[in-house]
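J.: no letters, just coordinates:
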């Protein structure tokens, strides 16, 4: 079997997605996700101008060698654009191999380690009461884990809280500017979780995302104050380029820590994992360079009792969600999977076999990844440039969003 062609498609069924389709001389094709939220066209150029010409004529079964070719062979390693492009290729190759061997990808990764993949949705509201109502809605739908975010009194906008029914931070036009007060956030958040626990009890797992907005000592304070509410994890407390900063956080709290949705290689994690400074790795299949790369990250993490908790927001297409579910079903040190539902038009463009039932996701038993791509329908949703927001403190200082 040889690769004969590869094409990149950009469509916007509710939001922008970048899809790679790799074709073979045996009529089997594979699809991969290359979406980089707010910078989609950068990945398109990387794939079309540099990667695809080097794919033609290769054996798609040689996934390990091809992965290293595009990682080591480029000389300029790492970075979200490079790793998203490499991931798109990698996913498509695993899809081809599964289809050719007539088996789901999880069987190529060692088979099932569990029956289903525990997932968590996003519950939010402009007030604590609205957040509690939203958490209860998900509990009633069968979820056993829920992320809770709330509007903060005195701030006009807050990360994770949508004005409408769906949360989509990327907006068309120039970037939206949010405002932020660390002091108000720190004083408010423990009250949120006290009232959520009072309302729903102790059996449901609760998660919370700080979105890189705290210093290490502030993160230690928040983690300590949230300990009575037994969070499943506290996510992305501080920008983690300085991995050593988590030593300080770890000294002050036993609240489990998750980090890394913006990471793109294992080297972003080495100190965090080997010193057991975190409990969950958040890097996604897409941002982390694909299934081939994430196997290595998860294997390293397992030695240090660190589990997976992949990013799974709706800025990743159903292709990445399917790849994550196959991976999560197979890997032993799985923890939890983020799950934000895609809009109906996106599900139509990417028909898939995976499904949700009673708090768990199942990838299905279709050969390959179990996702397809409707090119004709995708063409009716043209790309529309969109930006993620930026964030400023109340005095106007540009801050982490």
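T.: Everything's here; your move. Treat the numbers as computed from the prediction; the structure is a model and nothing was measured.
J.: going forward, measure contacts between C-alpha atoms and count neighbours the same way
T.: Noted.
J.: skipping its backbone neighbours, what lies nearest residue 225 in space?
T.: Distances taken as CA to CA, 6 or more residues apart in numbering place residue 190 nearest to residue 225, at 6.4 Å, with adjacent residues excluded.
J.: tell me the spacing between that neighbour and residue 358.
T.: From residue 190 across to residue 358, the span is 28 Å (CA to CA, to the nearest Å).
J.: of those two, who's got more company?
T.: Between residue 190 and residue 358, counted using other CA atoms under 10 Å, residue 190 has the larger neighbour count: 19 against 14.
J.: mind jotting down where the helices sit in the stretch 201-350 of the chain?
T.: In the stretch 201-350 of the chain, the helices defined using DSSP state H, counting those that start in this stretch lie at 216-225, 245-252, 270-274, 291-303, 318-330, 344-349.
J.: in contact with residue 207, which residues?
T.: Residues near residue 207 by CA atoms under 8 Å, 6 or more residues apart in numbering: 145-148, 231-235.
J.: circling back to that earlier point, quick check: which of the helices of the stretch 201-350 of the chain is nearest to residue 118?
T.: helix 318-330 (9.2 Å; CA to CA).
J.: now the closest one against helix 291-303, angle please.
T.: 40 degrees (axes from the mean of the first three to the mean of the last three CA atoms, to 10 degrees).
J.: show residues contacting helix 318-330.
T.: 31-33, 91, 104-107, 109-117, 284-286, 291, 310, 312, 334, 337, 342, 347, 350, 352, 354, 361-363, 369-371.
J.: now list the buried members of these.
T.: 31-33, 91, 104-107, 109, 112-113, 116-117, 284-286, 291, 310, 312, 334, 337, 342, 347, 350, 352, 354, 361-363, 369-371 (16 or more other CA atoms under 10 Å).
J.: also this one, for the comparison:
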């Protein structure tokens, strides 16, 4: 019987953690377990799980491994444990696909589509020339964009703060026209009263969705926000299991969920979350401002999920100033972007070939990414 015999972890720029699992027959699987800004913490969790549950085990028993990792400890859930499980799960599916000589989506029931639509980020937290950036991405073939709605915002802010958000979305809409979709990310920066105001003010410009209008700990406010707008509501990047998503499905306030394949338990768990969403007529648009392993994992779930709407990807995103998605691949052409879509990898497993030599070189650098801490004008901490 093939067994898991070894693993390695590589913290690499700009802010990613790669996991390499090797089996006794020489097969290698790759995963991307990380919480951005907490890579070393997740690294410790991966080591605990690998050492306690997986070394010496059959790599193909993925569901059993998932259950043992999740339920084997008294405490469960949360970003650290679920991200550690996610990266291990991705690597195990990569190994399983290679074992059977098939893409992961074939092992999950086969493709429900021939390609996956993607959106492109425009600008950073305080984007300037956002209209020019939008026009440039549309000229490159993207049909969907995403932008931040605001920078810091007080719990009850002045009309100028709302006008600023409106002006930026208006500029983008006027530059790209009605055939381009524009997602607007509130990033959890906005309180419930301001979320209602912003949703009403942005509605004339027809966003594709408003994302994370409030923080997940305030998901109970989503039905009231939804009652104030016809804009679809999206959330989920900071939710980590099907049990976290259960409440928002039952509230019927959310139209698009955005689980992260590197945070929400990996391929095994997000496929289940997507199936739950389908039963509630909710679309799936996985969160992925991460690296190539996470992106490939997302695309395999998208490929076999009938309710997959669109895929986030981090090509040229503002986080990736030191290394980009394609830099770590031997076969960067696997992610071919055409007319706003990406091809579905058809190689075995994840269908990507990691440049191990490049990974090892990059891992020698000191990587210490942490998100900034913002403050309001009175000195109090603001949401980033």
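T.: Received the coordinates, thanks. Computed from a prediction, not measured in an experiment: that's the story for all the values here.
J.: name the nearest residue to residue 241 of the second structure, sequence neighbours excluded.
T.: Per CA to CA, 6+ apart, closest to residue 241 of the second structure is residue 264, 5.5 Å.
J.: separation between the aligned partner of the one you found in the first structure and residue 117 of the first structure?
T.: In the first structure, residue 264 of the second structure lines up with residue 288, judged by TM-score structural alignment. The gap separating residue 288 of the first structure from residue 117 of the first structure is 20 Å, by CA to CA.
J.: residue 57 of the first structure now?
T.: 37 Å.
J.: what does residue 312 of the first structure give?
T.: Distance from residue 312 of the first structure to residue 117 of the first structure, counting by CA to CA: 13 Å.
J.: need the residues touching each of the two.
T.: residue 337.
J.: if we can go back for a sec, what's the burial count for the match of residue 264 of the second structure?
T.: Counted with other CA under 10 Å, the neighbours of residue 288 of the first structure add up to 29.
J.: just the strands in the stretch 1-150 of the second structure please.
T.: For the stretch 1-150 of the second structure, the strands defined by DSSP state E, counting those that start in this stretch occupy 4-12, 16-23, 28-31, 115-121, 144-148.
J.: contacting residues for the residue nearest to the spatial centre of the first structure?
T.: Nearest residue to the geometric centre of the first structure (CA atoms, centre = their mean): residue 311, 2.0 Å. Listed by CA under 8 Å, 6+ apart, the contact set of residue 311 of the first structure reads 261, 282-284, 337-338.
J.: try 6 Å
T.: 261, 282, 284, 338 (CA atoms under 6 Å, 6 or more residues apart in numbering).
J.: between these, which is nearest residue 247 of the first structure?
T.: Looking across those and measuring by CA to CA, the closest to residue 247 of the first structure is residue 282, at 18.2 Å.
J.: what sits against that closest one?
T.: Counting by CA under 6 Å, 6+ apart, residue 282 of the first structure has contacts 259-261, 309-311.
J.: one more time with 7 Å, if that's ok
T.: Going by CA atoms under 7 Å, 6 or more residues apart in numbering, residue 282 of the first structure touches 258-261, 308-311.
J.: helices of the stretch 1-150 of the first structure, residue ranges please.
T.: 40-46, 52-55, 63-71, 80-101, 105-108, 128-140.
J.: ok, the contacts of residue 207 of the first structure in the second structure: which stay?
T.: For the contacts of residue 207 of the first structure, the contacts that persist in the second structure are 145-148, 231-235, with contact defined as both residues aligned by TM-score structural alignment, their matches' CA atoms under 8 Å.
J.: go through these and name the one nearest residue 79 of the first structure.
T.: Distances from residue 79 of the first structure to these, taken by CA to CA, are shortest for residue 235, at 21.4 Å.
J.: in the second structure, what residue corresponds to the closest one?
T.: Checking TM-score structural alignment: residue 235 of the first structure goes with residue 211.
J.: map residue 334 of the first structure onto the second structure.
T.: Per TM-score structural alignment, residue 334 of the first structure is aligned with residue 308.
J.: surely its match is in contact with residue 283?
T.: Yes. Using CA atoms under 7 Å, residue 308 of the second structure is in contact with residue 283, at 5.8 Å.
J.: most tightly packed of the strands of the stretch 1-150 of the second structure?
T.: strand 28-31 (a mean of 26; mean count of other CA atoms under 10 Å).
J.: circling back to that earlier point, what is the nearest of the contacts of residue 207 of the first structure to residue 67 of the first structure?
T.: residue 235 (29.5 Å).
J.: can you get me a residue count around the closest one?
T.: By other CA under 10 Å, neighbour count at residue 235 of the first structure equals 22.
J.: rewinding a little: columns distance to residue 202 of the first structure on top of the helices of the stretch 1-150 of the first structure, output as JSON lines?
T.: Output for those, formatted as JSON lines (distance: least, CA to CA, whole Å):
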{"stretch": "helix 40-46", "distance to residue 202 of the first structure": "41"}
{"stretch": "helix 52-55", "distance to residue 202 of the first structure": "51"}
{"stretch": "helix 63-71", "distance to residue 202 of the first structure": "44"}
{"stretch": "helix 80-101", "distance to residue 202 of the first structure": "38"}
{"stretch": "helix 105-108", "distance to residue 202 of the first structure": "33"}
{"stretch": "helix 128-140", "distance to residue 202 of the first structure": "12"}
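J.: highest average neighbour count across these?
T.: Ranked by mean neighbour count, those are led by helix 80-101 with a mean of 27 (mean count of other CA under 10 Å).
J.: that one vs the second structure, average offset?
T.: Compared with the second structure after fitting, helix 80-101 of the first structure has a mean deviation of 0.8 Å; criterion: mean CA distance after the TM-score superposition for the first structure.
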